[in-house]
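Visitor: Next comes the sequence, and after it the predicted model I'd like to discuss.
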Amino acid sequence: MAYISPMLTNIVTAVKKASVNLNRDFSEIERLQNSIKGSLDFTRIAFDKIQKGLRNEFGKVLPTVAVVFANEKAPKEGMFLSVSGIEGLANFAHGNPEFAISAALMNGQTILCGVVYNPARDELFFAEKGKGAFKEGFRSHERLRVSSRQELEGALVAVKPVANDTVLSAKIVNNTLSFCKDVRVSGAVALDLAYVAAGKLDAVIAPQCLLSGMAAGILLVKEAGGMALDMEQADTRTEDLPMVLNSGNLVAVNFNLSQKIAKILK
């Protein structure tokens, strides 16, 4: 049975309360798909609204903890929440339910606990350092474990395209297809990482990630028995979490595939 600390309980509560309006906004987005301008305008409004809602809800339960969204500067000292209000924003704007709220409580470069919540599917994944990773259930929570796959040939790998570099993006996708069973490009790194933790994906290759989009998912993967590597160090199978958090060039994978996946990155 999962033990959920008061701190993590507060984060889950805040995320779920703030997500109520986001779910309503997503339903409206689905109805606006025949109007490109209308859906884009509404997406901007929804994005601003969820950020304000999350800041407000976190302020109620964790009033002394700074809330840091994407492209905001994290404090140099003390705990803070690294938050992505809509991870998978393009999906949200197109009425695609592959998006999530991602929130990680951090102390410096240590990830203490994390939550990834997809309100469209009501799927919530959570982890606390040293206490395992879980998917929320009605009666009991399901413990997450990464896959035990040992060979790339049968692996299902998610890839995040590189912004403004179609050549590198194509290279990573093509290399993945050359070595693995199939590739997925979901547009929501936080959910990809949750699915690696749950064993539904075997790996994620995600260059140029923002801290807010990957921190909670990294903890899910690590607490589920996986590894979080920097793309430059994938061939050494050496974890350097501060390096990953600073570079944003992430490979999340199980131990068996951790060195073999370096073939894709050459």
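Guide: Here it is on my side, so go on.

Visitor: okay, CA-based contacts and neighbour counts for the rest of this
Guide: Noted.

Visitor: could you pull out the strands for the stretch 1-150 of the chain?
Guide: Secondary structure of the stretch 1-150 of the chain (DSSP state E, counting those that start in this stretch): strands located at 66-69, 79-87, 100-107, 110-118, 123-128, 133-135, 142-143.

Visitor: Would you reformat those strands as a markdown table and include mean neighbour count and distance to Gln51?
Guide: As requested, the strands of the stretch 1-150 of the chain are arranged in a markdown table below (neighbours: other Cα atoms under 10 Å; distance: least, Cα to Cα, whole Å):
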| stretch | mean neighbour count | distance to Gln51 |
| --- | --- | --- |
| strand 66-69 | 21 | 8 |
| strand 79-87 | 26 | 6 |
| strand 100-107 | 26 | 10 |
| strand 110-118 | 25 | 15 |
| strand 123-128 | 25 | 19 |
| strand 133-135 | 27 | 24 |
| strand 142-143 | 18 | 29 |
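
Visitor: try this one next to it:
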Amino acid sequence: MLEIAKAAAKAAGDYLQERFLEQLVPDEELHNDVKLPEDKESEKRIIEVLHRHFPAHSIFSEEIGLLERDAEYLWIVDPLDGTNNYFIGYPYFSVSIALQHKNELVLGVVYNPVAGQMFWAEQGGGAFLNGKRISINQRADQTKAVGTYIRGRHSVTKEQELAFTEPFVMQTKRLMRNIAPALDWCLLANGWLDYIIMQRSSIMDVAAGIVIAKEAGATITNWQGEPYRHQAFRVEELASLVASNGILHETIRGLIKE
């Protein structure tokens, strides 16, 4: 299943890479989002690979919604993580594919075609980047910590975002807003980032990244400090999470002001 997920991610990612330097024409441009035909074509290529090899499995993908078959296996797909980045020519985007089996996340693949980065992990098997095992860093100095902020597209206002993120901006080295959540979790997994703050965002966007970060040793909790436990995926469910290298976890969590 892992090899098929990687093949599906590469097929979609290579197509996105081919289209990336073109002048893209959106189907629809919204206040907080943009709809691209490339998103749908990427999704089509992923679903074709997954259904060819696993015709009985269910798939949830961002554009098409739920293709319900065998509920025991559910593929959670974001065919273009970072659509807005992709649209404006900013090379920070990925293809994200996760597998839920019996309500547990067991596999994650995130492919960044621009950098040629294929991240993957299986439950209990560690996390990898292009075949090399990866792990979180050991940074302990809050003033040198670099993090990223992920917020729900429609569940958090810009005013709420400004108020919430101020302590992280002021008390850590840098807080980034990359707008490609799955890839952010992979940067944490490889020790490039020190922490992630997620505010009322869909698990769909980050399911694969969570598997990879967890297998790389990241500490993941809710805002109250309770360890993250994946629930059966529901698109309408939003999560507020903190992830870190563990050493900085309580310090970062202490900056949260609800």
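Guide: Right, received. Where do you want to start? Computed from a predicted structure; not experimentally measured.

Visitor: Superposing both, give me the TM-score.
Guide: TM-score for the superposed chains, counting by TM-score structural alignment, normalised by the length of structure 2: 0.87, backed by 244 aligned residues with a Cα RMSD of 2.2 Å.

Visitor: Minimum distance to Ile36 of structure 1: which of the strands of the stretch 1-150 of structure 1 has it?
Guide: Nearest to Ile36 of structure 1, of all the strands of the stretch 1-150 of structure 1, is strand 79-87, at 19.0 Å by Cα to Cα.

Visitor: Tell me which other helices or strands the closest one touches.
Guide: Under the contact definition 3 or more Cα pairs under 8 Å, 6 or more residues apart in numbering; DSSP states H and E, strand 79-87 of structure 1 sits against helix 36-61, strand 66-69, strand 100-107, helix 211-223.

Visitor: Out of those, flag the one nearest Val159 of structure 1.
Guide: From these, taking Cα to Cα, the stretch that ends up closest is helix 211-223, at 13.4 Å.

Visitor: thinking again about what came up before, mind putting the strands of the stretch 1-150 of structure 1 in CSV, distance to Val20 of structure 1 included?
Guide: Shown next, in CSV, are those (distance: least, Cα to Cα, whole Å):
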stretch, distance to Val20 of structure 1
strand 66-69, 19
strand 79-87, 13
strand 100-107, 12
strand 110-118, 11
strand 123-128, 14
strand 133-135, 19
strand 142-143, 24
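
Visitor: give me the number of residues near the equivalent of Tyr195 of structure 2 over in structure 1?
Guide: Using TM-score structural alignment, the partner of Tyr195 of structure 2 in structure 1 is Ala203. Neighbouring residues of Ala203 of structure 1 were enumerated by other Cα atoms under 10 Å; the total is 32.

Visitor: Ignoring the adjacent residues along the chain, who's closest to Ala203 of structure 1?
Guide: Leaving aside its sequence neighbours, Ala203 of structure 1 sits nearest to Val253 (Cα to Cα, 6 or more residues apart in numbering; 4.4 Å).

Visitor: Check His53 of structure 2 too.
Guide: Ile4 (7.6 Å).

Visitor: contacting residues around the residue lying closest to Ala74 of structure 1 once chain neighbours are set aside?
Guide: Closest residue to Ala74 of structure 1 apart from its sequence neighbours, by Cα to Cα, 6+ apart: Val68 at 6.1 Å. Val68 of structure 1 makes contact with Ala74, Phe80, Leu81, Ser82, Val83, Ser212 under the criterion Cα atoms under 8 Å, 6 or more residues apart in numbering.

Visitor: which one in structure 1 is aligned with Leu74 of structure 2?
Guide: So, by TM-score structural alignment, Leu74 of structure 2 is matched to Phe80.

Visitor: who's in contact with that match?
Guide: Val65, Ala66, Val67, Val68, Ala74, Leu105, Met106, Asn107.

Visitor: Ala140 of structure 2 -> structure 1?
Guide: So Ala140 of structure 2 corresponds to Gln150, using TM-score structural alignment.

Visitor: I'd say that match and Leu257 touch.
Guide: Yes - the pair Gln150 of structure 1 / Leu257 is scored as a contact, 5.7 Å apart, by Cα atoms under 8 Å.

Visitor: which of these two has more neighbours?
Guide: Each of Gln150 of structure 1 and Leu257 has its neighbours counted (other Cα under 10 Å); Leu257 has more, 22 against 15.

Visitor: Using the three-state scheme, assign that one.
Guide: coil (DSSP: H, G, I helix; E, B strand; the rest coil).

Visitor: which residues touch it?
Guide: Arg149, Gln150, Glu151, Leu152.
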